[in-house]
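K.L.:
model the following, please.
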Amino acid sequence: MGKSKNKKGKGTRNNPTGLPSVKDFNLEQDEFGDGDTYSHSVANIVEKLQSLNEEEKICACSTISTLVRQPKAIRMLLQNNVVKVMGPLIVDSSQQVRKTALGALRNMTVDGSFDVCDKMIDADVLTPLFALLAEYEEEWSPSDKDERLDIIVQATHLLWNLCESNEITVKRFNQENVLPILLQCLQPQVYGYNLALVVAQCLQTVSEDNPEIMSALSKEATMTLLMDLIQRKHEDMQQMLLRVVAAGILYNASGGQLNRVSGSLVTAVVGTLAEALEVDAYRHIEEMAFRLKQNDASMNGTAEGGAMENGAGDGGKDEKKHTKNGLEKELNELECLLTAQRTALEIITNLCCTDDEEEVWEDLDSSDASSDEMLTADVDMEGSDETVLSHLCVQSEVHGAFVTNNLVPRVMCKTNFPSAEVHTILSGYGRGKKLLKSIEVLQSRSLLCVSNMVSGMDIEALGGMDKLHLIWENLSQLALNKQAVESADLLEAVTSAMRATIQKLAEHKSPKFSSVVPSDLQFVFELGQQSSHPPVKANAVRILSTIGCLLAKQMEPHSLLKNIGTFLVEIVSKDQELWVVAEALDAIFDVFAEDHLDPVVREIGLTDKLKAVAPQLKAKIHQQKRSLGDHLPIIMTARTNLMRFIKYKS
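P.N.:
The predicted model follows:
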């Protein structure tokens, strides 16, 4: 038997910084809760931030960068005015202090909520931030010997995050004349791609619906600079992302009307977006998943093989580090790719919308009718939908560019799910979970894009009637996927695309509707009955309403109308969301308005059931009237039309 060796007791290790770690915070919280004792650690950090010693300030900022991953820690930091104390460090005489302070503040905007960003604005973080950026007003070039480049990268990240969440920041951006400072940084050959990319992302955010910045960006020199960016050949995904974001800035600068600037601009922007979507992200994701799995197996094999005992310890460590660095680089590339494709889809979605739709609503807003008349008007909701849809059309130049670049199938490819095996592998890693979230966002954006493209493009450009039916079938399969069912946002996006597709098929009177049977739509009935997400229910209602309206035109009542009527009246009777009830009522009025459908109305007891629900509906509206918001007009209209419908059918 081998001898046992007594273990030496380990003494308490001194903390050289004197500052609490995340573990210390959690221990204090477990022992003392969120009271005064817990805030002692934060007070210690504040003291170090105000120190004259450079190293202590750097350590305090670094500690905050780590602590902000804890939501309760952020709250304590804000309560102790840490932002107000740390803000001036942005313009500290030490470049290292500046960089760590900016990193800590940036992490607060990332890990905190919009409310955290608002409180940072209240603590006047913008004054030192804009003062720092003003130091870059004179033309400068990066140097290996100073950290000015890293500092402005961090500062622009912070500014971008604040602009995304707070309108006050955007207003200050306009006032502080920061745009010329940032525009000069859109030269990756001089300042590198890290700075050029974050500057472009910040400019894309601040230029959205911002006339002052849009006007400045539309100047010839700036447009030329942006065109140069999107026409660059990319060597990696970060460079491709920069091209896509530059295309987004051009879209914003044109006020969403690329064709009014020039036809060549439309061609360049849409071509760039199509090029980004051409990359098969799912193939790269699958390869990454299996590489992660293989790497785990390899590392486990090395450990079991006793590399340390064979004298290969240092080599094994170096190999492991090299492999980890390689995987990190590939993961960064994948995240850039997914961000580029998501951004491209958002721009394409916006390109499908025109000013015409806004003009329709402006015409309605300028109507001479009083608000009371609008609430009680007898409105044909189906007709109103068709009016808006007919105005939602893609500009001819953009439409042509979509067709030339074969965008519809490229967008549809992004709606797919990764395999169950890939999903399982990625779920086992922190970065893998982040990738899965990015994939879900990409799918949602692609489905919204499909919805707008189907609504706004002519049927020939979509591939014809058969292709549109194939799109419907693909969307139906997506709606049944477990991953979609478990995500309310994804399911809403799928059903929205289904709604647009069925509407387009109905507009062109697809002959396949006449042969539809209840089993074909069973999953739609179940979506409306089982989903707890109101927008999904509303989409299911409108899908069935569209099909019902087509079937109602047949003089011989279609058997499916009974199923549709029963489903709709059940929504009216049982659903708790008044605006969903209003959608279902409108659908009933649209589908069962004609006299030749009275036998179906009587068979399912539609009128009697509506009579029973009318008093309950009136009481609910009275109780919730102040909280109905934008839904109030459609709900009031549905209530008025309900009484007229009951009277007419009785």
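
K.L.:
rest of the way, CA atoms for contacts and neighbours
P.N.:
Fine.

K.L.:
for the nearest residue to D380 once chain neighbours are set aside, what are its contacts?
P.N.:
Nearest non-adjacent residue to D380, counting by C-alpha to C-alpha, 6 or more residues apart in numbering: D590, 7.8 Å away. Shown in contact with D590 (C-alpha atoms under 8 Å, 6 or more residues apart in numbering): 380-382, 545, 549.

K.L.:
equivalent analysis for K620, please.
P.N.:
Applying C-alpha under 8 Å, 6+ apart to K620 gives the contacts L578.

K.L.:
so it, which of the three states?
P.N.:
Secondary structure state of K620, per DSSP: H, G, I helix; E, B strand; the rest coil, is helix.

K.L.:
any idea how far V613 is from it?
P.N.:
K620 is 11 Å from V613, where distance means C-alpha to C-alpha, to the nearest Å.

K.L.:
would you do the same for the sequence below? I want to compare the two.
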Amino acid sequence: MGKSRTKRFKRPQFSPTGNCQAEAAAANGTEGEEEDGPAAELLEKLQHPSAEVRECACAGLARLVQQQPVLPGLARRDAVRKLGPLLLDPSLAVRETAAGALRNLSACGGFDVCDDMVTKDIMTPLVALLKECSAGLDSNDMSPQEKKDKNKDSIENIANEAVNVLWNICECSSRAVSIFNKEGCLEIVLNYLSRFSTNVDLAISVAYCLQTVTEDNPELLKSFSAAGLHVLESAMLSPVSSMEYVLLKTLVAGTIWNLKDLIPSKSQAEIINAVLKILSEVLEMDAGETVIQMKVAETQRLKTAAETEEIVENANGDAFIEDDAMEEMPHKRKARRKTFVSDLLPPTDKELRQITALLSAQQTALEIIVNMCCSEDPSDDEWEELSSSDESDVFMETSFSECDGQLLSPLCLSHEVHAALTNYLIPKKVIEKTSFPNNIAVDLCSKSPTWKPLIRKMNTLQCRALVCLQSLVSLLDVDHLGGAPALQTLAQHLSQLLFSQPDFTKHTDFLEAISSALRALLQTMASKNISQCMTPDQLMTLCKTGICNSNTGVRVNVVSILGITGSVLAKEDGTLETLKTIGCFLLEVATKDPSLVVAGEALDALFDVFADGKEAERASIHIKLLPALKEFQPIFKMKMRKEGRGKYSPEQLCVLDNVKMNLRRFITYQETVEKRLIS
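P.N.:
The predicted structure follows:
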């Protein structure tokens, strides 16, 4: 809950109406401009007596906040405190655009901006607005004219924008989640969710919000009534009439997983099966084929619409235009057709909405599965016990992070989850998603400006599948993964996936995800004495490329992969030269990498590779491992003293402390080896 959580998937920040990255500003020619001018003017207009002027100012700010350089200026000018009261403006249109501006601000600004919004008390008018909208939608005693004046559609639109603001802020701020709990927001958003059959967009926004606020929030769990659980159950079991409903069901399934502690133990297996059945059905859909089908459908629809428009114009021309005026028709027809087609572009493009919903549903399903595989964070006592344990090398292997150098707690699965994962063929379906995206689908999307953003979504889906695969390989028995032949086939698949892309080094997210999956797979294969499939050349290519990456997680992964492979080779004959190459590489990383986390992982890999085996002993003498480590030992200690407390988390320091202790032990062991070999 809140921004301190790092181990589980979190929704990436996004702008609902455009690219909120600084690159967007540069592309639009706005980078480097003085933004205080338009920001100051728009903020001043928020106080204008005319509702129309206030509405236009809010709309202008909604666009402006998507440019990263303007955010500090808006903060200086107290934009949040000026927009907040407009959430309760007498004009419904102003309320909606003010909520839209705050939605974009919270999405594009990230953790710091959201935390600042809570500090500036945005939650007070936001909660009041949510309550008013809920009451307005529940009013059944209005006259027909009053209902028209209230404008139910507008109220639902306002509620949708407000829920998105709430969702963004609660995802970034634990204080916002506490306010959500205390102010009874749960009942309000469940009321919105109950309208899923008539307003799926609002229901999806609520489902995203609920999935966020129910994670690790025992206080909120106490507030769930039987009626609230029934609303969730109804939404999860709703019939699928569109891809939006597929997304809704997936999100609700994630929320129900977060609420599993509320479920009586006798019903746990039933609920887990219901959740994983939905996730399995979502992952079974062929997103690549759906992209192709939807693009063809869109093309045909636009063509038919254009032909229909032309027929109507021809009919009108025959009835009302004289022959000598016919020469002007082509020009008029072209202008009208252009307007007609432009009206059909996103966000109203139904095919694009459908495929976007499916991709989001599949990404969410993969993230839920990964979260299922995460145990709770160890307590301080557990960390202390692990830190003093003699089994620190085992602890490091299971606990070092694959994600940007952060620590993960050891993975575990209950019997019910384990059984459901295998019964619904989740590993098979996840592996299939690692091959995504479909080349034909990518080609189609690349040719359409409105569909091109889907390529990034498809790439993200592939990365999520690879991370999910990593968790499953770490958790499931080899037999449940298909046995040794299946793991060897999977290793070949991942190697081909990696080396078939000549520019894989440019895609850090992909490189981190696939190196994480390879690391877990090779570790499992090594522990079961299953022969590995990567050639020495492939291995060194991956490692030399990965170690130059700026992402700490990538460097940690490739070093670990090298340690796993080296420890296997150390027990085989005729591997001296390869072990020398591996040892020299790991020594260089340990002594030169700027990150202590990576250096620690490299040292740990050296301990694994040169801990046993005749070839390893000979290689250690050749590369002068002992004097190199003796020279580096005081440097490593000094770096830990100088940099450790300020740059690294307590968990990382715990692991590094184990590395320091093991380094001392390993030097003693190497001294014994060297004396024996020399004598």
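
K.L.:
picking up where we left off before, which of the contacts of D590 of the first structure lies closest to G464 of the first structure?
P.N.:
Using C-alpha to C-alpha, C549 comes nearest to G464 of the first structure of the contacts of D590 of the first structure, at 22.1 Å.

K.L.:
trace the closest one over to the second structure, please.
P.N.:
In the second structure, the residue equivalent to C549 of the first structure is S567, according to TM-score structural alignment.

K.L.:
buried ones in the host helix or strand of that match?
P.N.:
Here S567 of the second structure, judged by DSSP states H and E, is contained in helix 552-569. In terms of neighbour count (16 or more other C-alpha atoms under 10 Å), helix 552-569 of the second structure has its buried residues at 552-569.

K.L.:
who touches the helix or strand that contains L527 of the first structure?
P.N.:
Element membership for L527 of the first structure (DSSP H and E) is helix 522-530. With contacts defined as C-alpha under 8 Å, 6+ apart, helix 522-530 of the first structure is touched by 480, 536-538, 540-541, 544, 567, 571.

K.L.:
over to stretch 173-191 of the second structure?
P.N.:
Looking at stretch 173-191 of the second structure with C-alpha under 8 Å, 6+ apart, the contacting residues turn out to be 1-3, 111, 114-115, 118, 123, 127, 130-131, 134, 163, 169-170, 206, 213, 219-220, 223, 228, 231.

K.L.:
what about F340 of the second structure, how many neighbours?
P.N.:
15 (other C-alpha atoms under 10 Å).

K.L.:
ok, the counterpart of Q70 of the first structure in the second structure to K131 of the second structure distance?
P.N.:
The equivalent of Q70 of the first structure in the second structure is Q67 (alignment by TM-score structural alignment). Separation of Q67 of the second structure from K131 of the second structure (C-alpha to C-alpha): 31 Å.

K.L.:
just want to know which of those two has more residues nearby.
P.N.:
Legend: neighbour count by other C-alpha under 10 Å for Q67 of the second structure and K131, higher for Q67 (24 against 18).

K.L.:
quick one: the more buried one from E35 of the second structure, how far?
P.N.:
Distance from Q67 of the second structure to E35 of the second structure, by C-alpha to C-alpha: 10 Å.

K.L.:
in what helix or strand does A196 of the first structure lie?
P.N.:
helix 193-206.

K.L.:
that helix: what's the following helix or strand?
P.N.:
helix 211-217.

K.L.:
which residues of the second structure does the very next helix or strand once past that next one align to?
P.N.:
Next helix or strand after helix 211-217 of the first structure toward the C-terminus (DSSP H and E): helix 220-230. Taking TM-score structural alignment as the measure, the second structure aligns residues 226-236 with helix 220-230 of the first structure.
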